[in-house]
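Novice: Here is a sequence with its predicted model. Questions after.
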Amino acid sequence: MSAAEKKIIIFDDDEDILSICSYILAQQGWQVFTYTDCNDIADRVSAVDPAVILMDNWIPDAGGIIATQTLKNNESLKRIPVVYFSANSDIQLLASHAGAETYLAKPFDLDELEKVINRVLLKTA
């Protein structure tokens, strides 16, 4: 994957998570885009055209499930893998319901974040 293709979007309303994940992913060569809500999600994702999306369950305003389903129902965006992440105990079920490719339970360690992203990228390559 070239540097130009290493774009990732993180949708999360927790500024601490956004800053930590942004820092770590930028260190790994990612161009990171962050949003604290999922309004106009199709337009935002289309404008960036990321390789992968990290989606929080409790993202304002529509929530992660509806936001992910919106992407998966869009012909030009459904190919982009979504990693669903949440502190919910039923994260696996939520991710499946949303249509996400995989999930990451919060709290997570940064090695796990990297592994999950690389795994989902290999599956879609």
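Specialist: Perfect, I can see it now.
Novice: From now on I want contacts and neighbour counts done on CA atoms only, so please keep to that.
Specialist: Fine.
Novice: now the helices: where do they sit in this protein?
Specialist: 15-27, 41-48, 64-72, 91-98, 110-124 (DSSP state H).
Novice: Which residue, other than its chain neighbours, is closest to Lys6?
Specialist: Trp30 (5.0 Å; Cα to Cα, 6 or more residues apart in numbering).
Novice: Second structure follows, compare the two:
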Amino acid sequence: MGKRICVLEDNDAIREIISFILEEAQYEVKYFKNIKEFKQGANGFNANLFLLDVMLPDGNGLDLCCELKADSATADMPVVMMSANFSAAEMYSRCKAEDYIHKPFDIDDFVSRVDAQIH
């Protein structure tokens, strides 16, 4: 496999779709359902990109994005945020993510945005 992506998405159906799309595009992917799981498992994976949902059962992906950008170990890692409830302007004003994908997303657009950040 090639590049590695950590995906934080609490919705099982969306996580399954993302899994299919990214693995088909030859990415190695590790999935997390909540922030607690992410914080416990993301460190050892050596990801090349973080793909984060905003609304999560145990917190907010925007806050996690801010934490990742404030940490010297992950500050330079690309972060792509996903949400059905926030606009791109709101996302960019609240965290320093490299990109934002609105749900529901177009599959080709999704892949091209991930590719642009990881290559």
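Specialist: That came in fine, so what should we check first? Computed from a predicted structure; not experimentally measured.
Novice: TM-score for the pair, please.
Specialist: Here the TM-score for the pair of chains, by TM-score structural alignment, normalised by the length of the second structure, is 0.89; 119 aligned residues with a Cα RMSD of 1.6 Å.
Novice: picking that back up, am I right that the residue nearest to Lys6 of the first structure is in contact with Ile10?
Specialist: No: Trp30 of the first structure is beyond contact range of Ile10, at 11.6 Å (criterion: Cα atoms under 8 Å).
Novice: Quick one: residues contacting the corresponding residue of the first structure for Ile118 of the second structure.
Specialist: When the first structure is aligned by TM-score structural alignment, Ile118 of the second structure is paired with Leu121. Taking Cα atoms under 8 Å, 6 or more residues apart in numbering as the criterion, Leu121 of the first structure is in contact with Ala51, Val52, Pro81.
Novice: what residue of the second structure matches up with the residue nearest to Lys6 of the first structure?
Specialist: By TM-score structural alignment, Trp30 of the first structure lines up with Tyr27.
Novice: wait, doesn't its match sit right on Arg4?
Specialist: Yes: with contact defined as Cα under 8 Å, Tyr27 of the second structure reaches Arg4; the gap is 5.8 Å.
Novice: out of the two, which sits in the more crowded spot?
Specialist: Arg4 (19 against 16; other Cα atoms under 10 Å).
Novice: what range in the first structure does stretch 71-82 of the second structure sit on?
Specialist: Against the first structure, stretch 71-82 of the second structure falls on residues 74-85 (TM-score structural alignment).
Novice: And Gly61 of the second structure, what's its match in the first structure?
Specialist: Gly61 of the second structure maps onto Gly64 in the first structure, by TM-score structural alignment.
Novice: ok, and the closest non-adjacent residue to its match?
Specialist: Asn57 (4.3 Å).
Novice: Let me see the contact set for the one you found.
Specialist: Counting by Cα under 8 Å, 6+ apart, Asn57 of the first structure makes contact with Gly63, Gly64, Ile65, Tyr84, Phe85, Ser86, Leu94.
Novice: what do you get if the cut-off is 10 Å, keeping everything else the same?
Specialist: Contact partners of Asn57 of the first structure, counting by Cα atoms under 10 Å, 6 or more residues apart in numbering, are 11-13, 63-68, 84-88, 91, 94-95, 98.
Novice: so which of those residues persist in the second structure?
Specialist: Compared against the second structure with both residues aligned by TM-score structural alignment, their matches' Cα atoms under 10 Å, these retain 11-13, 63-68, 84-88, 94.
Novice: now that we have these, which one has the most neighbours?
Specialist: Top of those by neighbour count (other Cα under 10 Å): Thr68, with 29 neighbours.
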